[in-house]
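Peer 1: structure here, sequence nowhere to be found:
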């Protein structure tokens, strides 16, 4: 797994996780009460190492801290939420 922490890059509308020289990210659209995650991407060389899961978990924690709900607009986030019921309260 990555050693960094997930950050919200508001200027680019995405959550980011640094992994070495690469960045995994999750694009989002923001409404007044909801974050719609539209796409997650992990560089090909990093796939299969749990990086995307770490990214989504960190993004969901930031969303919770901000008091917002989440809408899964990409298949990976849909699957993640199904496997992690501890985030069910965020689904909006």
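Peer 2: Done, it's in. None of the values given here were measured: they were computed from a predicted structure.
Peer 1: please count neighbours and contacts with C-alpha atoms only from this point.
Peer 2: Fine.
Peer 1: in the chain, which spans are helices?
Peer 2: Assigned by DSSP state H, the chain shows helices spanning 51-65, 75-83.
Peer 1: tabulate these in a markdown table, adding columns for distance to residue 8 and mean neighbour count.
Peer 2: Shown next, in a markdown table, are the helices of the chain (distance: least, CA to CA, whole Å; neighbours: other CA atoms under 10 Å):
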| stretch | distance to residue 8 | mean neighbour count |
| --- | --- | --- |
| helix 51-65 | 8 | 19 |
| helix 75-83 | 17 | 15 |
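Peer 1: take this one as well and set it beside the first:
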């Protein structure tokens, strides 16, 4: 019986100056962009290049963005279709939706 160690958590970078969460995978920049208006974060775009797709990167970006919103007391507008679908699949984040 073999047991695999879980993959290490990604240390997603939050670039507050550009309103972006970032992760670089195999040289490919993956992003979650948002616009902050007061205490409302509108998540506008999730981008993961096809070359590194299917690895759970978009989910990790969105989870980090939503966890950051919760910690900072932000409401969330999921304008990006991926973020909206993620929130629907994860009811623990639905209370953040503005």
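Peer 2: Received the coordinates, thanks. Here the structure is a predicted model, which means the values were calculated and not measured.
Peer 1: output the helices of structure 1 as a markdown table; include the columns distance to residue 34 of structure 1.
Peer 2: A markdown table is the format used below for the helices of structure 1 (distance: least, CA to CA, whole Å):
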| stretch | distance to residue 34 of structure 1 |
| --- | --- |
| helix 51-65 | 9 |
| helix 75-83 | 15 |
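Peer 1: so which of those helices gets nearest residue 7 of structure 1?
Peer 2: Nearest of the helices of structure 1 to residue 7 of structure 1, taken as CA to CA: helix 51-65 at 7.6 Å.
Peer 1: average offset between the closest one and structure 2?
Peer 2: Once superposed with structure 2, the aligned residues differ from helix 51-65 of structure 1 by a mean of 0.7 Å; criterion: mean CA distance after the TM-score superposition for structure 1.
Peer 1: contact partners of that helix?
Peer 2: 1-2, 5-8, 15-17, 24-26, 35, 40-42, 69-70, 77, 80, 87, 90 (CA atoms under 8 Å, 6 or more residues apart in numbering).
Peer 1: what range in structure 2 matches it?
Peer 2: Mapped onto structure 2 using TM-score structural alignment, helix 51-65 of structure 1 covers residues 57-71.
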